[in-house]
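A.B. asks: Task: produce atomic coordinates for the following.
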Amino acid sequence: MSFRGIYDIAGSALQAQTSRMNTVASNLANAGSVAASEDEAYRAIKPVFATLYQQTRDGELSGARVNIAGVLPSDRMPEQRYQPEHPMANNDGYVYYAGVNVMEEMADMMSASRSFESSIEVVGRVNSMQQGLLNLGQR
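C.D. replies: Purely as a prediction, here's the structure:
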């Protein structure tokens, strides 16, 4: 695989982890939000990643990329609480809190951050390899 192919993979991985961090930030920002109905309540969102393989005309693998296939809502249900004095309470006195687990989001943020750092390290190592090759050519 060429250096360019490695840069493409690492670059697309960086974009994917940036998207992941953005969804975590959105989820954490909305963690305490309240709604009057289950349908209106915020649900955590999660990016879905897919690997795109690139092939030559001969069918050989020439590269790959990390693709963001979409961003989907979590299946975690909003928390229903009986709070008739709350200004957002429905006719039955219930409010619905966002379906966000803060601990899971923090763990996801740490994982995304580490994955981002790993991709940065790959770029740095490839750059170092290229510099080494240039130095060999100057001898």
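
A.B. asks: make it CA atoms for all contacts and neighbour counts henceforth
C.D. replies: OK.

A.B. asks: Neighbours of Glu40, how many?
C.D. replies: A count of nearby residues for Glu40, using other CA atoms under 10 Å, gives 13.

A.B. asks: Tell me the secondary structure of Thr18, please.
C.D. replies: What DSSP: H, G, I helix; E, B strand; the rest coil gives for Thr18 is helix.

A.B. asks: Could you tell me how many residues sit around it?
C.D. replies: Thr18 has 16 nearby residues by other CA under 10 Å.

A.B. asks: can you tell me which residues contact it?
C.D. replies: Contact analysis of Thr18 by CA atoms under 8 Å, 6 or more residues apart in numbering lists 112, 116.

A.B. asks: ok, 10 Å please
C.D. replies: 12, 24, 112-113, 115-116 (CA atoms under 10 Å, 6 or more residues apart in numbering).

A.B. asks: So which elements touch the biggest helix by length in the chain?
C.D. replies: Ranked by residue count, the top helix of the chain under DSSP state H comes out as helix 102-137. For helix 102-137, the elements it packs on are helix 3-29, judged by 3 or more CA pairs under 10 Å, 6 or more residues apart in numbering; DSSP states H and E.

A.B. asks: any idea which helix or strand comes after the helix it packs on?
C.D. replies: Next along the chain after helix 3-29, taking DSSP states H and E as the criterion, comes strand 34-35.

A.B. asks: Could you also give me the structure for this next sequence, so I can compare it with the first?
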Amino acid sequence: MDFSSTMEVSADGMRAQAERLRVAAENLANKDTTGTTPGANPYRRKTITFKEALDQESGVSGVKIKEIGQDQTPFETRYDPSHPAADARGYVKMPNVNSMVEIMDTHEAQHSYEANLNTMQITRSMLTRTINLMK
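C.D. replies: So this is what the prediction gives:
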């Protein structure tokens, strides 16, 4: 693998983790977003999945976003008869977002992003040293 391929793989990883951070942030921002009409569904947690992507030209595998989907776990309900989205029994469907899961996802994505950034920095340093040796 050459220097440019290493940089491309790291850049792919950074883009993937940045999108993962965006999805987790969106989930956290909407963790209390309920429906507005009686019995309406609240915000549904988004999920992100990745896939391996082979660059035909270089023969190097990277990572791409396969899909941004929705978590199909059931909604919890909370008794609040005065809420506009309360059903006939007074229960409101709450989003299926777990703050701890989202925070852990953000930490993992941050560490993966940093690892890819470190790889880019080391590769750049090696490239600079190689150029200096050729002078």
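
A.B. asks: Got a TM-score for the pair?
C.D. replies: Overlay of the two chains. TM-score (TM-score structural alignment, normalised by the length of the second structure): 0.91; 133 aligned residues with a CA RMSD of 1.5 Å.

A.B. asks: hang on, Thr47 of the second structure in a helix?
C.D. replies: No - going by three-state DSSP, the assignment for Thr47 of the second structure is strand, not a helix.

A.B. asks: Which helix or which strand is home to the closest residue to it other than its chain neighbours?
C.D. replies: Once flanking residues are discounted, Thr47 of the second structure sits nearest to Gly69: 5.1 Å by CA to CA, 6 or more residues apart in numbering. Assigned by DSSP H and E, Gly69 of the second structure falls within strand 60-70.

A.B. asks: can you pick the most crowded of the contacts of Thr18 of the first structure?
C.D. replies: Highest neighbour count within the contacts of Thr18 of the first structure, by other CA under 10 Å: Val24, with 25 neighbours.

A.B. asks: Isn't it up against Val102?
C.D. replies: Yes - assessed by CA atoms under 10 Å, Val24 of the first structure is found in contact with Val102 at 9.4 Å.

A.B. asks: shared neighbours of the two, anything?
C.D. replies: What both Val24 of the first structure and Val102 touch, as defined by CA under 10 Å, 6+ apart, is the set Asp108.

A.B. asks: any idea how far the aligned residue in the second structure for Met88 of the first structure is from Arg129 of the second structure?
C.D. replies: In the second structure, the residue paired with Met88 of the first structure is Ala85, using TM-score structural alignment. Counting by CA to CA, to the nearest Å, the gap between Ala85 of the second structure and Arg129 of the second structure amounts to 63 Å.

A.B. asks: Contact partners for the residue nearest to the spatial centre of the first structure?
C.D. replies: Nearest to the mean C-alpha position of the first structure, counting by CA atoms, centre = their mean, stands Arg20 at 1.4 Å. With contacts defined as CA under 10 Å, 6+ apart, the neighbours of Arg20 of the first structure are 14, 26, 45-49, 68, 71, 108-109, 111-113, 116.

A.B. asks: picking up where we left off before, between Ala85 and Arg129 of the second structure, which one's more packed in?
C.D. replies: Ala85 (22 against 11).

A.B. asks: Wait, a strand at that one?
C.D. replies: No - applying three-state DSSP, one finds Ala85 of the second structure to be coil, outside a strand.

A.B. asks: Against Ala40 of the second structure, how distant is it?
C.D. replies: Relative to Ala40 of the second structure, and taking CA to CA, Ala85 of the second structure is found at 6 Å.
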